[in-house]
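Enquirer: Predicted model and sequence follow; I will ask about them next.
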Amino acid sequence: MIRYNKRCDSVWPIELGLDVFTEAIKLPEQKYIPLRHAPSVVDTRVAIVGAGPTGISLAARLWHMGLGDSFVLLDERTTFAESFVSRLIAVGQHVMRSPYHHHLAPDGDITLAAFGRLHWSELAASERRQLDLARLSERSLPSARLFVDHMYHIISAHHLARSAFQFRVTDVHRDGQYWMLCDDQNRVVRAESVVFAMGQISSMTSWTGTLIDPLSPNTSSGNHGNLVGVVGAGNTAGHVILNEVRAGYRVLWFVREDERYSCTDVPHRFFRDEGIADYLRQPLSLRRKVLQEAFLGSCMPEHYRLFKAFKAHNLVTVVNKPVVNVAQARDLQKVICSDSRVYLCSHVYNATGLKPSPLPRIMPDIATAGGYPVLHDTTLESVTAPNIFFAGIHSALSLGPASKLIDGTRLAAERILPAIRSRLLTDSIATSSHNYKFAIFGRMHAIGGMDVKTGEDLDETIAATRS
C-alpha cells in the first residue's frame, strides 16, 4: 500500500521541485576545520557536547548573547559536522528535506535564503528556481551543498573553531557545583552547565550477509551487477534508490509495511504553537506513542513522482515484506523475507534509518522513559540532574517530533539558552546584557556600534565621558 500525505505548506504543485532532483547538482564538500587538541583540564561555564549542526547553532546563539568566551564545543571527531556532511555525501543526497526557512543561523544573521542570493552566480538553474519559490514563501528545497556552505559560514562568522575541542566524553559526574566531563585519555572538562547535542547515528540491522551501509563514507556505486536491493522506507532509502537508478541499475525495494511519502519527516503541526501545546498536554506514555508514529520513515513527494515512472519501466520493484535475513550466496546476496521468499541481489543497501547517538555514562543516573531523557518541558533540563540540558533527538519527550529536524534546534534553543543565560550572568555581565552581538557576512558588530563590554569596562567608559 502507498501512503501519500499531500499536506504541504504550498499552493504550487510538487512538479516544480522535480528538477532539483534530476539536475546534476554538486554534492556538498567536507571542509576540514580542525577541532583543537584539548589540554588535560578545561574550565568553562557551558560545555556543548556535539559539534554537529545542533551544537553549531547553539554555540552561535550563545555568542550572540554575549557569552562567546563562556562555552566550549566537544566532539569525538576531528572536524565540525563530520558525521552529518559525510552522511550526505555517502548517500548522495543533493537536496535537503527542510525548507529554506529552517536553518541554523540565529536571528540577526544572514539567513539561508539570503546566503543563497549572495551566491546566486554559483547556483544551478534548479537551485535558483527553488530560491525563487522561497522568496514567494512557497515550499522550497535548498540544495545540500548550499545548506552545508551556510553552516560553515556560521562556524567562521562566530569564530567557533577557537572554542571547539576534539574530546570524546565517556563519563559525566558531579563535583560540587560543577559537572566533570571525562574522556579515555584522563582529560577533564569542568563546566557549570552541560548541553548534549549529539544527534543520530546509523541504525544498522544485524544480518549475516555482506551489507553496504549507505551512511558509510566508503560507499560507492561500483561494479555490482544490474540488480541491487535497498532495505528501508525512509528518506535515506529514497536517495539511495534514486542514485542507483541514475547509475543504470534496477532496484528491489524492500519495505516492511507501506510506502510512505510526505513533505516533512514529521507533521507540520509539531512546529507550531498549537501542535506543541497539544503534545505537551499528553502524559509521557502517550508522548512516546506519538513519537513512535511520527518517526516512521518516509520518502519525499518528489520521490513518489519519480518512483512511479521507475516502476512503470521496471527499474524499481517494491517487495512489501519484512526482511528477516541477508546471507551470502556465492558472489550474490540472498535476501530472505518473512514469507520465506528468497531474492538474489548483487549488493544490498541497509537504509533502515537513524537512531539517537548513545549518551555517555552520567552519574548519578538521569531519569529516562523509552530511551529518552525525562526533562523539564520549559527548559529541556534533566528532571534529576540540574544544569544538564538536552537538544536534538534526545529532547524528544519534551520538544516533540520536531526535535529530530533542523528547525528543532531553534525550538530547543528558545527553551535552553534563556535558562542557562539567567544562571550564568554575573553582575558585571548583567550590566552590559543589552549589548547583543550579531554577525552579517562574517563581520562582528554590536547594537549601537559598541563592542560588548564588561561592567568594569562600561564604568570606565562612563567615567571618561563625564570627565
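Expert: Right, received. Where do you want to start?
Enquirer: Going by C-alpha atoms from here, please, whenever you check contacts or count neighbours.
Expert: Fine.
Enquirer: Could you tell me how many residues sit around Phe270?
Expert: 20 (other C-alpha atoms under 10 Å).
Enquirer: Can you tell me the element the residue nearest to it when sequence neighbours are not counted falls in?
Expert: Closest residue to Phe270 apart from its sequence neighbours, by C-alpha to C-alpha, 6 or more residues apart in numbering: Ile276 at 5.4 Å. Assessed by DSSP states H and E, Ile276 sits inside helix 273-280.
Enquirer: rewinding a little: residue contacts, the residue nearest to Phe270?
Expert: Arg269, Phe270, Leu399, Gly400 (C-alpha atoms under 8 Å, 6 or more residues apart in numbering).
Enquirer: before we move on, the earlier item: list the buried residues of the helix or strand just after the helix holding Ile276.
Expert: On the C-terminal side of helix 273-280, the nearest following helix or strand under DSSP H and E is helix 284-294. Going by neighbour count (16 or more other C-alpha atoms under 10 Å), the buried part of helix 284-294 is Leu284, Arg287, Arg288, Val290, Leu291, Ala294.
Enquirer: what about helix 284-294, distance to the chain center?
Expert: Computed by C-alpha atoms, centre = their mean, to the nearest Å, the chain-centroid distance of helix 284-294 equals 20 Å.
Enquirer: That one - contacts with which helices or strands?
Expert: In terms of contacts (3 or more C-alpha pairs under 8 Å, 6 or more residues apart in numbering; DSSP states H and E), helix 284-294 is packed against helix 396-399.
Enquirer: A further structure is provided below for comparison with the first:
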Amino acid sequence: MKFINDCDSVLNNEINSEIMKFDRNSFFNNIEELPVLQNKVEMNSKTDLVIIGTGMVGITLAARAWHLGFKGDRITLIDGNEYFAENFFRRTKNSEQKIMRSSFIHHVAPNEDINLADFTRLKHNELTNIEKEQLTLARMGERSLPSLDIFLEHVKHVVINHNLHKRAFKFSADSIEQNTTGKWIISDSEGQKIESKYVVLAMGQSPKENMYKEHSINAHVDNFKNYLNEKVKTVNIIGGGNTSAHIVKSCLDRNLKVNWIIRNEENYACTDIPHKYWRDEGYLKFSQMTLDKRMEEIKRIYKGSAMLEHKGIFDDYKKDNALTVFDNATIQEIDKNKTIILQNKTRVESDLIISTIGFELKKLPQIKNGINTFNGFPVLNDSTLEAEGLKNLFIASSHSALSLGPAAKNIDGARIASERIFKELAKREGIEKYNVKNILENLTNWSRNTPVLKK
C-alpha cells in the first residue's frame, strides 16, 4: 500500500478524515440547477471562436476568452449535453462525493474574477465547522478542500456572470474542416454548420467500456444506488481510483460488506497529479522529454489513487472486517453468481459487482484536413496548443497531455491551457492583454467594488 502525503504544505497538517463525514442540506443538489444549453436552431451560423465542450475545461476557456473580448456573437460554445458540467455533476453525485479532491486554488474562474475561496467566504454563515477550518487553511495558502456543492455553485456563478449560458448550444460536432479561406466549418450529423475563425477542442474523457458488463454495472454511467436492495449484503468493487474509493465508502456507510479489487497497488495520494506539474518546474522537465518519454510519464502518473482522507476511514472498516482489499489483483473470470475468480485462484463472492475502471480520451470530431497523432494523442505546439499544421485549431483538456503534461486532464490544467491558447490568440487579434483599461472594462459584476445585496 502507498500513502503519498506530499501536499505542498508548510504546516504539514495532519490528515483529517472527518471532512469526509460532514453533512448538511446541500447548496447545490440537482442537475436542474446547472445552466442549460440553448437549442441549436437559435445558433448563429458564423462566429469568431467556437469552443467544443461545456465541461470544466470549456467553461474555463470561455470565461478567459470573455475577458479578451470574445463575447456576444464573437463566441459560441457547443456540446451534445443538456447542461454545463453535466458529466462532472453526474459522476460526482452518483458516487456520493461531497468533497473536492483538488484544493481551493483549483477552480474555473480567470484571475480577474472572484476566486473560489473568496466566493466561499460569502457563504460563511452557512458552512459547517469543518468547512470553515478548510477555508481558514485556504487563506493561509495551505492544502484545503472545498465541498463539492460550493465548488459547483462557483462554477455556475462563472457561467452566468460571463453570459456563457446565452452563447452555448446543444450541438454535437460530427466533423471539422478548414475551407479555402482559412475558416473552420463545424458540422453535425444533421448537416447544420457553423463557421468560425478559431476552434478550441475541450472534450475531455469518457468512461471506458465496461469489460465486465455481463456481470457488473459501470459506476461512471449508472447510479449504483439504484441496484442496492435488501438482498445485496456484499459488494465487489473493481478499480482503485477516486470514484471507486467514494463508492467503497458509500457502500460501507450502508453497512454492506465490501471487497475492493484493485489491479495496481492500494494507493492514497494528496492529488492524482503531482504538484510539480502545476508549476514551471514540472513544465520544464516534461517539455525536455522526447514524445516516447512523455507517454511513459503520462501512463505512470495516471494510475488511480484514493484521497488521503479515505485511508483513516478504510482502516477502521478493515479492523471490523467490513472491508477487504485485494490489490495487485488480476481478474481471471467472473461467473454468473457474481463471484470474481482472481488469477491466483482466489474466489471473491458478492451479491453485486460495481466496475469503476476509469476513463479514456473522448473521440474527437472527424478532422477532414487530417491531424497528426502520437499514441492516440494529437501532436500540438507546446507553447500554444495549436494542432500541428492546422492553423487556428487548438486543443485543450486531456487530449493536450502530450504537450501540457499530466495536469492537462484536471481543473487547473484547464487554467494553464487557457493561458497558453489565449496568449497566442491575443497576439493574433492585436489584443493588449495586460492593458489596465481593457481589464477594468471587462471585469464581471462580482469583481467590481459594489456591495453584495442580501436576498
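Expert: Yep, it's here. The structure displayed is predicted, hence computed values, not measured ones.
Enquirer: Post the TM-score for the overlay when you can.
Expert: Remark: TM-score between the superposed chains equals 0.91 [TM-score structural alignment, normalised by the length of structure 2]; 438 aligned residues with a C-alpha RMSD of 2.1 Å.
Enquirer: returning to that earlier point: among the buried residues of helix 284-294 of structure 1, which one lies nearest to His101 of structure 1?
Expert: Nearest to His101 of structure 1 among these: Ala294, at 21.4 Å, using C-alpha to C-alpha.
Enquirer: His172 of structure 1 and His37 of structure 1, how far apart?
Expert: Let me fix one detail, which is that residue 172 of structure 1 is Val and not His. Noted for Val172 of structure 1: a distance of 20 Å to His37 of structure 1, by C-alpha to C-alpha, to the nearest Å.
Enquirer: related to what we said a few turns ago, what's the residue nearest to Phe270 of structure 1 aligned with over in structure 2?
Expert: Under the alignment (TM-score structural alignment), Ile276 of structure 1 maps onto Tyr283 of structure 2.
Enquirer: ok so, going back, dump the contacts of Ile276 of structure 1 to JSON lines, plus distance to Val194 of structure 1.
Expert: Putting those into JSON lines (distance: C-alpha to C-alpha, whole Å) gives the following:
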{"residue": "Arg269", "distance to Val194 of structure 1": "30"}
{"residue": "Phe270", "distance to Val194 of structure 1": "26"}
{"residue": "Leu399", "distance to Val194 of structure 1": "18"}
{"residue": "Gly400", "distance to Val194 of structure 1": "21"}
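Enquirer: From those, pick the one nearest Phe390 of structure 1.
Expert: Nearest to Phe390 of structure 1 among the contacts of Ile276 of structure 1 is Leu399, at 9.9 Å by C-alpha to C-alpha.
Enquirer: correct me, but that closest one touches Ala412?
Expert: Yes - counting by C-alpha atoms under 8 Å, Ala412 is a contact partner of Leu399 of structure 1 at 7.1 Å.
Enquirer: okay, these two: which has more neighbours?
Expert: Neighbour count, other C-alpha under 10 Å: between Leu399 of structure 1 and Ala412, Leu399 has more, with 30 against 25.
Enquirer: and the gap between the counterpart of that one in structure 2 and Gly282 of structure 2?
Expert: Counting by TM-score structural alignment, Leu399 of structure 1 lines up with Leu404 in structure 2. Leu404 of structure 2 is 10 Å from Gly282 of structure 2, where distance means C-alpha to C-alpha.
Enquirer: mind listing the helices for structure 2?
Expert: Assigned by DSSP state H, structure 2 shows helices spanning 56-67, 86-94, 116-121, 129-139, 148-161, 242-253, 280-287, 291-301, 308-319, 401-404, 411-429, 436-441.
Enquirer: Switch those helices over to CSV; also include distance to Asn381 of structure 2.
Expert: CSV is the format used below for the helices of structure 2 (distance: least, C-alpha to C-alpha, whole Å):
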stretch, distance to Asn381 of structure 2
helix 56-67, 18
helix 86-94, 28
helix 116-121, 31
helix 129-139, 34
helix 148-161, 29
helix 242-253, 31
helix 280-287, 11
helix 291-301, 13
helix 308-319, 35
helix 401-404, 7
helix 411-429, 10
helix 436-441, 28
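Enquirer: still on that earlier bit, Val172 and His37 of structure 1: which has the busier surroundings?
Expert: Neighbours were counted for Val172 of structure 1 and for His37 using other C-alpha under 10 Å; Val172 has more, 22 against 11.
Enquirer: Just give me the match in structure 2 for that one.
Expert: Match for Val172 of structure 1 (TM-score structural alignment): Ile176.
Enquirer: so who does that match touch?
Expert: Per C-alpha under 8 Å, 6+ apart, neighbours of Ile176 of structure 2: Trp184, Ile185, Ile186, Ser187, Pro365, Gln366, Ile367, Lys368.
Enquirer: Grab the nearest non-local neighbour of the first one.
Expert: Yep, that's Trp184 of structure 2 we're talking about. Nearest to Trp184 of structure 2 is Gln178, by C-alpha to C-alpha, 6+ apart, at 4.4 Å.
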